[in-house]
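# I'll drop the sequence and a predicted model, then ask my questions.
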Amino acid sequence: MTDADGNFSINLINGKNRSSRAMPYYCLELRQNYQKNSNNNNINFSYFYIMSAIALYFNVNLYSRERNLNLLVSLNNTYKLYYSYKVIVANLYKNIKVIEYFNKYSLLSSKHLDFLD
């Protein structure tokens, strides 16, 4: 799942009263629902339960996000609402659990190299 929809990032924070610092974090974002066409019946499934389990495993909150995507950049802009669930692990101690998890269950894409960095 992380190979497709997750990322490892670093935020650089310039403090006013203290020196700059780097904050590494792990993020996984998935749309809220997916549709499966089975025997000409559209079935909606929700990612809520699996994303809740992931958030619980890393002991973080599960966020629900809504945003407008601009599909056509023109005079008559077309927008589509996009709903997603998001898990963010940014706490240093919780990132240790992320490291332990991905050391045990390796990523299969080039994100493995990002993880190693």
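That came in fine, so what should we check first?

# CA only for contacts and neighbour counts going forward, please
Noted.

# and the residue lying closest to Ile88 once chain neighbours are set aside, what element?
Spatial nearest neighbour of Ile88, chain neighbours left out: Cys27 (4.5 Å); criterion: Cα to Cα, 6 or more residues apart in numbering. Secondary structure from DSSP states H and E places Cys27 in strand 21-31.

# buried stuff in that strand?
Within strand 21-31, the residues that qualify as buried are Tyr25, Tyr26, Leu28, Glu29, Leu30, Arg31, counting by 16 or more other Cα atoms under 10 Å.

# and those, which is closest to Arg67?
Arg31 (11.1 Å; Cα to Cα).

# contacts only, for the closest one.
By Cα atoms under 8 Å, 6 or more residues apart in numbering, the residues touching Arg31 are Tyr47, Tyr82, Tyr83, Ser84, Tyr85.

# and it, how far from Ser84?
According to Cα to Cα, to the nearest Å, Arg31 and Ser84 sit 4 Å apart.

# next one for the comparison:
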Amino acid sequence: MELVLPNNYVELEQEEMMYLDGGQYFSKWECGQICAAIEFMPQTYIALAGAAVITSRVIKYIKNGGILAFLLGAGLSKVAEKVGQIAYCIGYGALNNGCDISLCPYPWELFISATVR
């Protein structure tokens, strides 16, 4: 029986284990196109209105207290932080040399890393 590797395997030349980051580089032009597409889509405004309603409900729930409400608020704040970081990188990348959005092996980074070039 012969060992058959998948078509998209990565051959490592080092003897140590290492993390392979996956991700995408967006050029300055691509970042600008993403910003323009988001700005002119009516779905963007519908999504923002929906997010405002959901945020309002969550804030009311958190104000009623409890440990579950605290944990929900903490989790949602981390997700909002990461979404904001990605949006910042795409917007700032449209003004500079683009941005990198990649998968990150560290759980405290919520497994996503976004940096501007």
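Alright, I've got the coordinates. It should be emphasised that the depicted structure is a prediction, and the values quoted were computed from it without experimental measurement.

# TM-score of the superposition?
The TM-score (TM-score structural alignment, normalised by the length of the first structure) is 0.26; 44 aligned residues with a Cα RMSD of 3.3 Å.

# returning to what we had before: next SSE downstream of the strand holding Cys27 of the first structure?
Following strand 21-31 of the first structure toward the C-terminus (DSSP H and E): strand 33-38.

# can you give me the helices in the first structure?
Here the first structure has its helices, by DSSP state H, at 2-5, 48-58, 92-104, 111-116.

# may I see the buried residues of the second one?
Of all the residues in helix 48-58 of the first structure, those buried under the rule 16+ other Cα under 10 Å are Phe48, Met51, Ser52, Ile54, Ala55, Phe58.

# which elements pack onto it?
Contacts defined by 3 or more Cα pairs under 8 Å, 6 or more residues apart in numbering; DSSP states H and E place helix 48-58 of the first structure against strand 62-72, strand 78-89, helix 92-104.

# check the first one too.
Contacting helix 2-5 of the first structure under the criterion 3+ Cα pairs under 8 Å, 6+ apart are the following elements: strand 21-31.

# assumed Ala114 of the second structure was part of a strand.
Yes. Counting by DSSP: H, G, I helix; E, B strand; the rest coil, Ala114 of the second structure falls inside a strand.

# hmm, it is touching Tyr92, no?
No. Look at Ala114 of the second structure against Tyr92 with Cα atoms under 8 Å: they stay out of range, at 11.2 Å.

# how close does Leu95 of the second structure get to Glu30 of the second structure?
Distance of Leu95 of the second structure to Glu30 of the second structure, given as Cα to Cα: 11 Å.

# and the helices in the second structure?
According to DSSP H, the helices that the second structure contains are 28-40, 42-63, 67-95.

# would you turn the ones you listed into a markdown table with mean neighbour count?
Below are these laid out as a markdown table (neighbours: other Cα atoms under 10 Å):
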| stretch | mean neighbour count |
| --- | --- |
| helix 28-40 | 15 |
| helix 42-63 | 12 |
| helix 67-95 | 16 |
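
# nearest to Ser102 of the second structure, out of these?
Here helix 67-95 is closest among the helices of the second structure (Cα to Cα), at 10.2 Å.

# the closest one - contacts with which helices or strands?
Partner elements for helix 67-95 of the second structure (3+ Cα pairs under 8 Å, 6+ apart): helix 28-40, helix 42-63, strand 99-103, strand 112-116.

# find the nearest non-adjacent residue to the spatially most central residue of the first structure, please.
Nearest to the mean C-alpha position of the first structure, counting by Cα atoms, centre = their mean, stands Leu28 at 1.8 Å. Once flanking residues are discounted, Leu28 of the first structure sits nearest to Gly6: 4.1 Å by Cα to Cα, 6+ apart.
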